[in-house]
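# mind looking at a prediction? Sequence and model below.
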Amino acid sequence: MTRRITWTLLALTSVLLVLAVVPLAVSLTARERVAYRESQRAATRVIAAAAEEHLSDNKPPTVMRQELDGAARAGDCAAVYDPSGRVVASTPCTAARGEEAEELMEEVLDGDEPEPPENEGWLLAAEPAGEVRRPAGAVVLARSADPLESRIAAIWGWSAAIGVGGLAASALLSVRLARWVSRPLSTLDASARRLGEGVLDERADVGAGPPEVRRLAATFNTMAARTEALVHGHRAVIADVSHQLRTPLAALRLRLDVLATDAEGDTAAELGAAQEEIARLSRLVDGLLAVARAEQTTPRPTAVRVDEVVAERVAAWSPVAEERDVRLTAVSEEPALTVALGAGHLEQILDNLIANAVDAVSTGGSVTLDHRAAGGSVRVCVRDDGPGMTDEAKAVAFRRFGNPEARGTGLGLAIVHRLVTVNGGTAHLENTPGGGLTVVLDLPLWREIGHERGGTSRSLPVLKET
């Protein structure tokens, strides 16, 4: 924003300066030329008046000589011609007696109004001595153009200095103005980003910038305060629900266990069924709380080596897979890949996916994990050769209780989807070639710059999905 405001104001100032300074300089240049010419013609007329007294009235040339000497002292060159074009008197300088000067003199003697030419840095002017139609002679005066050029150069120099000064002042003011406006907006943008990343106590500075920006900052702070209150209230409700539901469920399960020790026959069977329902209800409560916590998670991205986490989780789940006669393997073509995820999130994601896959495949089946670079992300795939999912089931699999055929709580893939998307990744399901299901995760690559963000993350339980 600072650059845009600065360049816009500089462009506007440049246009205004060009429209104002250039015409003014042109006008002053033209006026200076006219004034210089008029001064030259006035000096020529003075000499012509003195020459007329000598040529037409036959007076002594004393006054004429004095005027010629004065012109010579002023740096001018002058020559007086009689009606036949012969030089009567002149200054020592010969600039007024050249070919162009003689052509100018002849036009004057013929009664014409000549256009004074410029001769090698000299400006020529000619005036008749006496009447214009029947002159008694002519006077040609040559004046150096250097003083005129110096004055014109000074005019354009001052005009350029004014333009440069105006641009410099405009640049300084525009930068100050742009920073005055943009800095509070940048601060507000950073505060909004940190709030979105989970720093709920973040507040914007309301004491800087234009009044509109200060009002926006105050409105943002009000919104942030309400958001913080709502989130904290939601977390308090989850904590209360966790305590209020788990405690009576645990007490109920203990009582059923006590009753089952002395029960026989049909009563024992009914109590066993009740215990299973209590266990299922406990898992359901745990799953709902896990999803709620996942939805509140706003991670601080850290550098996570995918190959190390995959190898660790495969090693952790291998005993379970061997117990069920399932082959669990990891394949990697590009081992040294690092993603930007919240601490512990990749472990939680893989735990849920491996648990689902191991539970879905039959004895002698296989589960394979692989990862590779895919553009600006890392693609992690978890493949199994189990029964897979129908297209309808895959379309709703990432929703809570979306899969009606799930053997567990139906919440595992919902947690996976939330953890992946909150970190800026994507997740989708594909059919495994030859039968089965493949979960495809595209996780953001880690970059050294841009990962100093605030946030919190929580550990979540593993929930079976398929």
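Perfect, I can see it now.

# every contact and neighbour count from this point should use C-alpha atoms.
Noted.

# now the end-to-end length of stretch 444-451.
With Cα to Cα, to the nearest Å as the measure, the ends of stretch 444-451 fall 11 Å from one another.

# buried ones in that stretch?
444-446 (16 or more other Cα atoms under 10 Å).

# one more: stretch 58-71?
Counting neighbours by 16+ other Cα under 10 Å, one finds that the buried residues in stretch 58-71 are 61, 63-65, 67-69, 71.

# same question for stretch 173-190.
Of the residues in stretch 173-190, those buried under the neighbour-count criterion (16+ other Cα under 10 Å) are 174-175, 177-179, 181-182, 184-185, 187-188.

# right, and residue 444 touches residue 424 too?
Yes - counting by Cα atoms under 8 Å, residue 444 does reach residue 424; the two are 6.5 Å apart.

# hang on, the earlier thing: how about a markdown table for the buried residues of stretch 173-190, with secondary structure and distance to residue 153 added?
Formatted as a markdown table, the entries for the buried residues of stretch 173-190 read as follows, by DSSP: H, G, I helix; E, B strand; the rest coil; distance: Cα to Cα, whole Å:
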| residue | secondary structure | distance to residue 153 |
| --- | --- | --- |
| 174 | helix | 31 |
| 175 | helix | 32 |
| 177 | helix | 35 |
| 178 | helix | 36 |
| 179 | helix | 38 |
| 181 | helix | 41 |
| 182 | helix | 42 |
| 184 | helix | 46 |
| 185 | helix | 47 |
| 187 | helix | 49 |
| 188 | helix | 51 |
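
# put this beside the first:
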Amino acid sequence: MTRRILLSHLSLILLVLLALEVPFGIFYARSELSRFSHTAQQGAMTLAEVCEDKMEHGLTADLPELARAYAQRTGSRVLVADHKGAVLADTGARLPVGRHLSDEPDISTGLRDQPAVSTRSDPSTTGGVLSVTVPGGSDATVACVVRTVYALDPLKAKVRATWLALAAVGLGVLAAVSLIGFALARSITRPVQALERATAQLAEGRISDPPATDHGPPELRRLAASFTRTATRLQHLLQAQQAFASEASHQLKTPLTSLRLRLENFEPHLAPCAQDSLDQALGELERLSRMVQGLLALARLENSAISPEAVDLNTVVADRAAIWAAFADEQQVDIIVSGATGVRVWAVPGAPEQIIDNLLSNALRVSPPGTAITLATVTRAREGTRTPPMTELHVIDQGPGMSEAERHRAFDRFWRAADADHDGTGLGLPMVRQLTHACGGEVALEAAPGGGLDAVVRLQPVESRPHGE
């Protein structure tokens, strides 16, 4: 977050600098060239007037010396031609005296009593040259033409130095803005990071390092104070719920056990016609006891934050199938174990046993005599997704099954199908879902082929993520 805030500030300042410095640099370069051109033109016009005066007084022989003196003083190359375009003096010694240049564009323009200013490339310099050609004469008569040529290397070096100075200023501004922006960003992100750490600690159950409420902008200070109050309230609620879950089991078991004993003591003294009522009362008491135990188990699950560990699913399935085999035999139901071997999954310790126990209990309750319950394990990738493969535990019965609407509601607490027996508490499947989610998996009810119900528990295989993640 600090990096993003800093980059946004630097991007904005960079755009501002470019919007200011680039136009200024271009304007400066053009103005310097215009000023230099104007100065060169004024000097050439002055030289042309002096040359005209020399020619009027018959001092044409003085023109080469005059041209050399002007060239040395201004650092230019000077050429003087007469009214016909013949060369009278050339400080560059490139053209012989007497050569006619009337066919050259700038000389021809000067002979028509018009100045000519242009820039062009030249082999003798890398930056090009500025050529200024002006007529020398009074009235409409042109007595001579003066051409001065200046190398543009010094001018371009000056402009380049200005660009470097602008770049240095821009870098300095960016460096200063970076320091200021980093300080401002840290003042904003430090409270946010403290809130992030406190949120992670709250998710684990306890805040050991609450966020400071006296750092950062006022909005973040108020947010930190509000978060601290909320977290403190949540901790108190969680502690109260944990205390209830731990104490209620001891407080409720004693009166329920006492009530059961008292009801059973009534049996020898009751008339035979009241025996059915006593049996129903004992059954309801047993159901109430199981419901209380289920609620307390769910409360403990919601309050616990145990990390999953690697578990051998085949061993757990075989163990639970062997334990439930005696109960299944009493109902003339077979338990069949199938699937791949050596399957290891991530699960909370003890959770797979409770999941299988609840699913087998539900399956035995609805399985008719002479049928079978299948416990099958398989690892497969989910279609249409790029997620890692999941290990599936199927508990398949051959009972009456459920409609689609009933399968969606089956995980609601205390919900039971309309045709279900009254011994259930409606907490078994909610407990299965809670345990599965604690293991990082998911559970679903599907229609089994040929009738019945297929309870599918999907868990992450050990190979799908690093140990301890």
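Looks like it arrived, so ask away. Since this is a predicted model, take the numbers as computed values, not measurements.

# which one of the buried residues of stretch 173-190 of structure 1 is nearest to residue 195 of structure 1?
For residue 195 of structure 1, the nearest member of the buried residues of stretch 173-190 of structure 1 is residue 188. The distance, counting by Cα to Cα, is 10.4 Å.

# matching the closest one against structure 2, which residue comes up?
Using TM-score structural alignment to pair residues, one finds that residue 188 of structure 1 aligns to residue 195 in structure 2.

# same question, residue 139 of structure 1
Taking TM-score structural alignment for the superposition, residue 139 of structure 1 sits opposite residue 146 in structure 2.

# next one: the closest residue to its match other than its chain neighbours from residue 86 of structure 2, what distance?
Counting by Cα to Cα, 6 or more residues apart in numbering, the nearest residue to residue 146 of structure 2 once its immediate chain neighbours are dropped is residue 80, at 4.7 Å. When distances are taken as Cα to Cα, residue 80 of structure 2 and residue 86 of structure 2 turn out to be 8 Å apart.

# higher neighbour count, those two?
residue 80 (27 against 19; other Cα atoms under 10 Å).

# which secondary structure elements does the one helix or strand residue 199 of structure 2 maps to contact?
Element membership of residue 199 of structure 2, judged by DSSP states H and E, is helix 153-204. When contacts are defined as 3 or more Cα pairs under 8 Å, 6 or more residues apart in numbering; DSSP states H and E, helix 153-204 of structure 2 packs onto helix 2-56, strand 125-136, helix 218-266.

# so which elements touch the longest one?
What that stands for is helix 2-56 of structure 2. Helix 2-56 of structure 2 packs on helix 63-74, strand 125-136, strand 144-151, helix 153-204, going by 3+ Cα pairs under 8 Å, 6+ apart.

# tell me how far the longest one is from the chain's mean position?
This means helix 153-204 of structure 2. Taking Cα atoms, centre = their mean, to the nearest Å, the mean C-alpha location of helix 153-204 of structure 2 is offset from the chain mean by 21 Å.

# after superposing, tell me the mean distance of that helix to structure 1.
Relative to the matching residues in structure 1, helix 153-204 of structure 2 has an average distance of 3.5 Å after the fit, by mean Cα distance after the TM-score superposition for structure 1.

# kindly calculate the angle that that helix makes with helix 2-56.
An angle of 170 degrees separates the directions of helix 153-204 of structure 2 and helix 2-56 when computed by axes from the mean of the first three to the mean of the last three Cα atoms, to 10 degrees.

# just the strands in the stretch 351-469 of structure 2 please.
When assigned using DSSP state E, counting those that start in this stretch, the strands of the stretch 351-469 of structure 2 occupy the ranges 372-380, 390-396, 442-447, 453-459.

# for the host helix or strand of residue 298 of structure 2, packing partners?
Following DSSP H and E, one finds residue 298 of structure 2 within helix 275-303. Helices and strands in packing contact with helix 275-303 of structure 2 are listed as helix 218-266, helix 428-438; criterion 3+ Cα pairs under 8 Å, 6+ apart.

# deepest-packed of these, please.
Using mean count of other Cα atoms under 10 Å, the stretch among those with the largest mean neighbour count is helix 428-438, at a mean of 21.

# give me the angle between that helix and strand 453-459.
20 degrees.

# which strands and helices sit next to helix 428-438 of structure 2?
Counting contacts by 3+ Cα pairs under 8 Å, 6+ apart, helix 428-438 of structure 2 is packed against helix 275-303, helix 351-366, strand 442-447, strand 453-459.

# so which of the ones you listed is the most surrounded?
Among those, the stretch with the highest mean neighbour count (mean count of other Cα under 10 Å) is strand 453-459, at a mean of 24.
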